[in-house]
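1. Provided below for reference: sequence and predicted model.
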Amino acid sequence: MNDIDAWVWWLVGAAALGIPLVVTAMPEFGMFAVGAVAAAVVAALGPGVVAQVITFLVVSVALIAVVRPVANRHSRQRPQLASGIEALKGKQAVVLERVDGRGGRVKLAGEIWSARALDADRAYEAGQEVDVVDIEGATAIVI
């Protein structure tokens, strides 16, 4: 460490911790990298190695203790906005061709869909409004 300042080594360490962050997608490596950058700042200000290591540990542990629980909480939440076929469930459709247990056609969200009645004994005639309860492949299941 005689030729290169300590802050440069901390930045090299931060970059080295960034590599497994990208390769493994484990955010903990990013938190350690931020701790190394904080230690580089402390090293540039002049305190000794002990202060640098303590800064690295405190910042890294603090980030893990604060960020991980928040990230875990957000990853378990369902999206607020339904999209794709989930957005079509519960919508109303208009029957274009008779829909029964074997099939038919409906207009759903401005598009023509094949449809099938949930209750195989039930039939819906053209012009009736039906509710979409599920989507199976490209077929709307209606009641």
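-> Structure's in. What do you need?
2. switch to C-alpha atoms for all contacts and neighbour counts from now on
-> OK.
3. What residues sit buried inside the longest helix anywhere in the chain?
-> When the chain is parsed with DSSP state H, its longest helix is helix 49-76. Within helix 49-76, the residues scored as buried using 16 or more other C-alpha atoms under 10 Å are 52-53, 55-57, 59-61, 63-64.
4. The structure to be compared is supplied as follows:
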Amino acid sequence: MGALIWLVAALALAGAEALTGDLFLLMLSGGALSAAGASALFGGPVWVDGAVFAAISILLLVLVRPALRKRFAAGTGLPEPMKALEGKSALVIDRVSRHEGQVKLDGEVWTARPLDETEVYEPGDHVTVMNIDGATAVVFKGI
């Protein structure tokens, strides 16, 4: 019976984590899941389950959570292949203006717009990719 209670607690904590995204409740959920396992395997007194919960939760909070948070924070920004396109030369294949245009960049056709929205680049112009905005190359002719 104790294992079932710990299992329900683990699921409730994991579900609550989905609302917060801070990884704190997920670590507590891991502790509750460990307590459920200890209760099911050993069937000891409730205080032993509580001790397992506390010990595993603290270990997860101290050792696992910081590493996960660091790993998730490192994922911000553009993927490396996109950053590698910045500064490369591209060929305008369809008139590039504020709301339209295409360039050929590294053998692929990209939607493009000028860095300075007042400028217009004609087919055949060579431009430089200043940055990638989603799936659009932001280009400039002056470099």
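-> Structure received. All values reported here derive from a predicted model rather than from experimental measurement.
5. if we can go back for a sec, which residues in the second structure does the longest helix of the first structure align to?
-> Matched against the second structure by TM-score structural alignment, helix 49-76 of the first structure falls on residues 46-73.
6. how much does the longest helix of the first structure stray from the second structure?
-> Superposing on the second structure and averaging over aligned pairs (mean C-alpha distance after the TM-score superposition for the first structure), helix 49-76 of the first structure comes out at 1.2 Å.
7. What is that helix packed up against?
-> Using 3 or more C-alpha pairs under 8 Å, 6 or more residues apart in numbering; DSSP states H and E, the elements in contact with helix 49-76 of the first structure are helix 27-45.
8. quick revisit: can you give me the first-to-last residue distance of the match of helix 49-76 of the first structure?
-> For stretch 46-73 of the second structure, the first-to-last residue distance is 38 Å (C-alpha to C-alpha, to the nearest Å).
9. now that stretch, how far from the centre of its chain.
-> What separates the centre of stretch 46-73 of the second structure from the centre of its chain is 22 Å, taken as C-alpha atoms, centre = their mean, to the nearest Å.
10. and what of stretch 2-9 of the second structure?
-> Worked out by C-alpha atoms, centre = their mean, stretch 2-9 of the second structure lies 31 Å from the chain centre.
11. Show me what it is in contact with.
-> 29, 32-33, 35-40, 46 (C-alpha atoms under 8 Å, 6 or more residues apart in numbering).
12. got the contact list for the residue lying closest to residue 122 of the second structure once chain neighbours are set aside?
-> Leaving aside its sequence neighbours, residue 122 of the second structure sits nearest to residue 95 (C-alpha to C-alpha, 6 or more residues apart in numbering; 4.7 Å). Listed by C-alpha under 8 Å, 6+ apart, the contact set of residue 95 of the second structure reads 101-102, 120-123.
13. before we move on, what SS does residue 95 of the second structure have?
-> Counting by DSSP: H, G, I helix; E, B strand; the rest coil, the backbone at residue 95 of the second structure sits in strand.
14. how close does it sit to residue 53 of the second structure?
-> 63 Å.
15. hmm, back to that, among the contacts of residue 95 of the second structure, which lie within strands?
-> Assigned to strands by DSSP state E, the following of the contacts of residue 95 of the second structure qualify: 101-102.
16. Out of the contacts of residue 95 of the second structure, the closest to residue 84 of the second structure would be?
-> Residue 84 of the second structure lies nearest to residue 102 out of the contacts of residue 95 of the second structure, by C-alpha to C-alpha, at 18.9 Å.
17. Now the closest one. Nearest residue, chain neighbours left out?
-> residue 111 is the one closest to residue 102 of the second structure (C-alpha to C-alpha, 6+ apart), at 4.5 Å.
18. ok, now how distant is the one you found from residue 94 of the second structure?
-> In this view, residue 111 of the second structure and residue 94 of the second structure are 9 Å apart by C-alpha to C-alpha.
19. ditto for residue 101 of the second structure
-> Taking C-alpha to C-alpha, one finds residue 101 of the second structure at 5 Å from residue 94 of the second structure.
20. out of the two, which sits in the more crowded spot?
-> For residue 101 of the second structure versus residue 94, the count of surrounding residues by other C-alpha atoms under 10 Å is larger for residue 101: 22 against 19.
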